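Kindly return the folded structure for what I paste below:
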Amino acid sequence: MARDGAVYVCQSCGAAQSKWSGQCQACGAWNTLVEEVQARPPGALATKRGARSHGLAFQGLEDPVAAPPRLITGVEEFDRVCGGGVVPGSAILLGGDPGVGKSTLLMQVAANAARRGISCAYISGEEAVEQVRGRAQRMGLADAPVRLAAETSLRDILDGLKREPFDLVVIDSIQTMWSDAHEAAPGSVTQVRAAAGELVRLAKKRGTAVILVGHVTKEGTIAGPRVIEHMVDAVLAFEGERGYPFRVLRGAKNRFGATDEIGVFEMGDAGLAEVKNPSALFLDTSGERAAGAAVFAGIEGSRPVLVEFQALVAPSAYGTPRRAVVGWDSGRLAMVLAVLETRCGLSLGGRDVYLNVAGGLRVNEPAADLAAAAALASSALDEALPQDCVVFGEISLSGDIRPVSRMESRMKEAAKLGFKRALAPKDVEGAGGLKIDGVARLAEAIAKIGDGDWR
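From the prediction side, this is the model:
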């Protein structure tokens, strides 16, 4: 029998039930219900009988609004993703796979900010102070005036931050924090929600910028209830493929800046180095382009990025052909293959198809459809695309090539890197001196690739 005041909370979605069952009724997950005793959080409001309400003070939309000030940390790629710097009083949630470099990045952010006169604290719940200090020494940051602490008690952390205020506080990580106001185990949904709520409340009340590190699940989502992502002002994802030194910081939510902005880093012996020109990093311009490769002119946030799509179409050794894709949406690949077969007569149904985005970057925009189709057709026809050609455009189910956003920026970036022509939607005006090979339908693009004269 459950104790008085106890409920069963799903550790996957955070839903509460009055009694235990094998399956959560909200999200359908199995064996995720854990008994937790509900208690009033330390910051909860208590309403007294007879207390007077101050009411609401309404204001009009026409009232002037000043732009929020920014804390410039000195790590330009991080500041770019945050919208030009960290806003005082904001709460930022940074998530990423284990070992991707979250702690390394935030140590560099805190150290560079402290050197610029911003008071910073780094509180670790996973490592001892000696371990954090040792990492800073290996990165050459030992002289930065960052205050360190190793603590998991939420009450002690809040008391310490109230006694000694800081401009920027890093909490590594939110899953290790626990509150004595709740009997749930550290890392549970109740504890994570309570710790995040109290730290966000502290940030808003005292004007301290708080950066929370969050672990991710095997599905790639930040562990804990989704309400944490609603509490904070910005959600940043730190991504990186194993085997590649490149790391991409991507903004998924930002109340003070643009979303889908990216910052690119390269992991080295001394930490993370900022990459000023990602296009040059993700491209290999050393030799002739092989069949099955197409350079895509994409947009990530406000920045144009050129990346190479690599495809291999091979005979299938089994009855069911394989479809493998890295760095692109597998559903989008299935759609492009269907259009190639139905609208262009390119037989791919009985062959293995492999598609890879070079450099470990993940591409999400529909403008990459034509680049993927061009790489697949180039491999299937064994015809290489011109070395100086970039490709972009969206493919419809009817086989039409549709225009995409910010085409001028894409072509200017390509021209800056030495490209001379673009396979793009029809009626697009050239920019940066690029010659446009316009196509209205996918069949026209495939015909151009199969015809060696266009090169």
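
drop to CA atoms for contacts and neighbour counts, all remaining ones
Fine.

And for this structure, the residue most distant from the center?
No residue in the chain sits farther from the centre than Gly50, which is 49.0 Å out by C-alpha atoms, centre = their mean.

Now do the lengthiest helix in the chain: distance to the chain's middle.
Longest helix in the chain, counting residues (DSSP state H): helix 189-206. A distance of 23 Å separates the centroid of the chain from that of helix 189-206, by C-alpha atoms, centre = their mean, to the nearest Å.

So which bits of that helix are buried?
189-203 (16 or more other C-alpha atoms under 10 Å).

How about residues contacting it?
9-12, 14, 36, 41, 43, 89-91, 154, 158, 174-175, 177-179, 182, 184-186, 208-210, 224-225, 227-228, 231-232 (C-alpha atoms under 8 Å, 6 or more residues apart in numbering).

just the helices in the stretch 101-250 of the chain please.
102-115, 129-138, 154-163, 189-206, 227-231 (DSSP state H, counting those that start in this stretch).

Contacts for the shortest one, please.
For helix 227-231, the surrounding residues in contact (C-alpha under 8 Å, 6+ apart) are 93, 193, 196-197, 200, 235.

and this one, so I can compare the two:
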Amino acid sequence: MAKVKTKFVCQECGYESPKWMGKCPECGVWNSLVEEFENEINKNYIATTTNILTPLTVDEIEVTEEERLKTGLDELDRVLGGGIVRGSLVLVGGDPGIGKSTLLLQVSKNLSLDGKRVFYISGEESEKQIKLRAQRLNVKGTNLFIVSETNLDIIERHIKNLKPDIVIVDSIQTMFKIDLQSAPGSVSQVRESTLTFMRIAKSLSIPIFIVGHVTKEGAIAGPRVLEHMVDTVLYFEGERHHTYRVIRAVKNRFGSTNEIGIFEMKGDGLKEVLNPSEVMLSGRPENVPGSAVVCSLEGTRPVLVEIQALTSATAFGMPRRMATGIDYNRVVLLMAVLEKRVGMQLQTFDAYINVVGGLKLDEPACDLGIVCAIASSFRNIPIDSKTVVIGELGLTGEVRGVNFIEKRILEAQKLGFERCIVPFENLKSIEDNLDINVIGVKNIYEVLEEVLGG
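You can find the predicted model right below:
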């Protein structure tokens, strides 16, 4: 009898070792190496295979623009780049209970009503459990097929027999290939399962959505190669105890990675938020210090967001800094500019900054909004509720230009704002027929003069 060979594989990064180690030398995680059986590789595979493809020149390859499948959710279509591409493999990740299964079941409903055959594979719920959720979402139809299965060989047989237009797998961590000796969810199983679905998607031109669990750090569980293999990676973000959800593409071979889609969780499922600016500003207090409105550009969509700041005298030797929805290091940098260039003595004050609505802002055009909110709270002077501030702030206190300035101003004008403070160098690209007062500023002193009166 042949000796069974084993190896130890890190469940975080996929590092392989012939012996067990307490700490993975690749990613530095403790107690992550798990023993797995090695599989014999068929060395005669290349010699016996008959379907070897002939290399072609780029001019010989014929490509036609295929029509994308519409999901029935404009927000999701926007993030995907216009719809679902046939033969694509899409990975959807998010925290437990955030609404991943609900979103995909609603997509299944819309596609099945449009005459498409949808195959929903669940490895976590039984058919009856899915039926109960489907009743709550009013999902019906004879084009939606559901199976509770985790064996990849059986699933592949089902797909070839059904010939669906789209396949949904919930989740990839529950799938297993019987040839592998490791448990479902391990690095080897996740990698092989993803390779199998990728082969099915490409060979049969069937788009496949796979749900991925996330770790406590927020990254998709399993090997990093999982995200490299798929065509699109979507993250479903938001607090599970809040109503708003944001879907964001961090990788997309068929569209932009800057687009976001916003949904609201209700009793009968997820509802699209078609005007996020109006939603993000609803309930905003007026004439309260520490509140400023900025216009952030998420892909091609301008979104007006309120930034709130609170400064209070610290009771400790080291002042506390907290930032939610904004990069912490960016906040510390902007506060240093206020201390050095303007003379605000913030070193004895705690500072708390929050982006209302749960969005995460990562573009420099929001710098002036952060600075104005902090200065407004520090001086206890409210900012005019009809004013929007847009611009990037440099370390020397200069205000730098931003892109798509006219699109941002039009969004502010549409929501009834009367004044917009922008970088001075952007004035030359703004039309004169706007119904909003546009003021150009060159440095932080002029910004605070316009916003706080000095």
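
Overlay the chains and give the TM-score.
Once superposed, the chains reach a TM-score of 0.94 (TM-score structural alignment, normalised by the length of structure 2), with 448 aligned residues with a C-alpha RMSD of 2.1 Å.

Any of the contacts of helix 189-206 of structure 1 buried? List them.
Applying 16+ other C-alpha under 10 Å to the contacts of helix 189-206 of structure 1 flags 9-12, 14, 36, 89-91, 154, 174-175, 177-179, 182, 184-186, 208-210, 224-225, 228, 231-232 as buried.

from those residues, which ones fall inside strands?
Mapping these onto strands (DSSP state E) picks out 9-10, 36, 91, 209-210.

which one of the residues you listed is nearest Thr259 of structure 1?
Ala91 (15.6 Å; C-alpha to C-alpha).

Around the aligned partner of Gly343 of structure 2 in structure 1, how many other residues sit close by?
Aligning on TM-score structural alignment places Gly343 of structure 2 opposite Gly345 in structure 1. A count of nearby residues for Gly345 of structure 1, using other C-alpha atoms under 10 Å, gives 12.

can you pull the contacts of the aligned residue in structure 1 for Val92 of structure 2?
With TM-score structural alignment defining the correspondence, Val92 of structure 2 maps onto Leu94 in structure 1. By C-alpha under 8 Å, 6+ apart, Leu94 of structure 1 lies in contact with 102, 211-214, 235-238.

okay if I get the residues you listed as a markdown table plus neighbour count and distance to Glu288 of structure 1?
As requested, these are arranged in a markdown table below (neighbours: other C-alpha atoms under 10 Å; distance: C-alpha to C-alpha, whole Å):
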| residue | neighbour count | distance to Glu288 of structure 1 |
| --- | --- | --- |
| Lys102 | 22 | 37 |
| Ile211 | 27 | 45 |
| Leu212 | 23 | 46 |
| Val213 | 24 | 43 |
| Gly214 | 27 | 43 |
| Val235 | 26 | 40 |
| Leu236 | 25 | 37 |
| Ala237 | 23 | 35 |
| Phe238 | 20 | 33 |
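
So which of those sit within strands?
Filtering the contacts of Leu94 of structure 1 for strands - DSSP E - leaves 211-214, 235-238.

ok, Ala377 of structure 1 to Gln23 of structure 1 distance?
Between Ala377 of structure 1 and Gln23 of structure 1 the computed distance is 47 Å (C-alpha to C-alpha, to the nearest Å).

Neighbour count for these two, which is higher?
Ala377 (29 against 14).

Now check Val389 of structure 2 against structure 1: what is it aligned to?
In structure 1, Val389 of structure 2 lands on Val391 (TM-score structural alignment).

That match and Leu370 touch, don't they?
Yes: counting by C-alpha atoms under 8 Å, Val391 of structure 1 touches Leu370, with 6.6 Å between them.

ok, the match of Val389 of structure 2 - contacts?
294-297, 370-371, 374, 422-424.

can you rerun that using 7 Å?
294-297, 370-371, 422-424 (C-alpha atoms under 7 Å, 6 or more residues apart in numbering).

likewise Gln181 of structure 2?
Contact analysis of Gln181 of structure 2 by C-alpha under 7 Å, 6+ apart lists 36-37.

Quick check: it vs Asp153 of structure 2, distance?
15 Å.

Could you report the neighbour count for the closest residue to Glu398 of structure 2 other than its chain neighbours?
Spatial nearest neighbour of Glu398 of structure 2, excluding adjacent residues (C-alpha to C-alpha, 6 or more residues apart in numbering): Asn443 at 4.2 Å. Neighbour count of Asn443 of structure 2, defined by other C-alpha under 10 Å: 17.

roughly how far apart are whichever residue in structure 1 pairs up with Asn443 of structure 2 and Arg402 of structure 1?
Alignment note (TM-score structural alignment): Asn443 of structure 2 maps to Arg441 of structure 1. To Arg402 of structure 1, Arg441 of structure 1 is 9 Å away according to C-alpha to C-alpha.

what's the counterpart of Val189 of structure 1 in structure 2?
Match for Val189 of structure 1 (TM-score structural alignment): Val187.

now do Phe309 of structure 1
By TM-score structural alignment, Phe309 of structure 1 lines up with Ile307.

how about its match, secondary structure?
strand (DSSP: H, G, I helix; E, B strand; the rest coil).

For stretch 263-271 of structure 1, buried residues please.
Going by 16+ other C-alpha under 10 Å, stretch 263-271 of structure 1 has these buried residues: 263-267, 271.

Can you lay out the residues you listed as TSV showing secondary structure?
What follows is these, written out as TSV (three-state DSSP):
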residue	secondary structure
Gly263	strand
Val264	strand
Phe265	strand
Glu266	strand
Met267	strand
Gly271	strand
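
Closest one to Arg242 of structure 1 out of those, please.
Using C-alpha to C-alpha, the buried residues of stretch 263-271 of structure 1 come closest to Arg242 of structure 1 at Met267, 11.5 Å.

That closest one contacts Gly243, doesn't it?
No: with contact defined as C-alpha atoms under 7 Å, Met267 of structure 1 does not count as touching Gly243 (11.0 Å).
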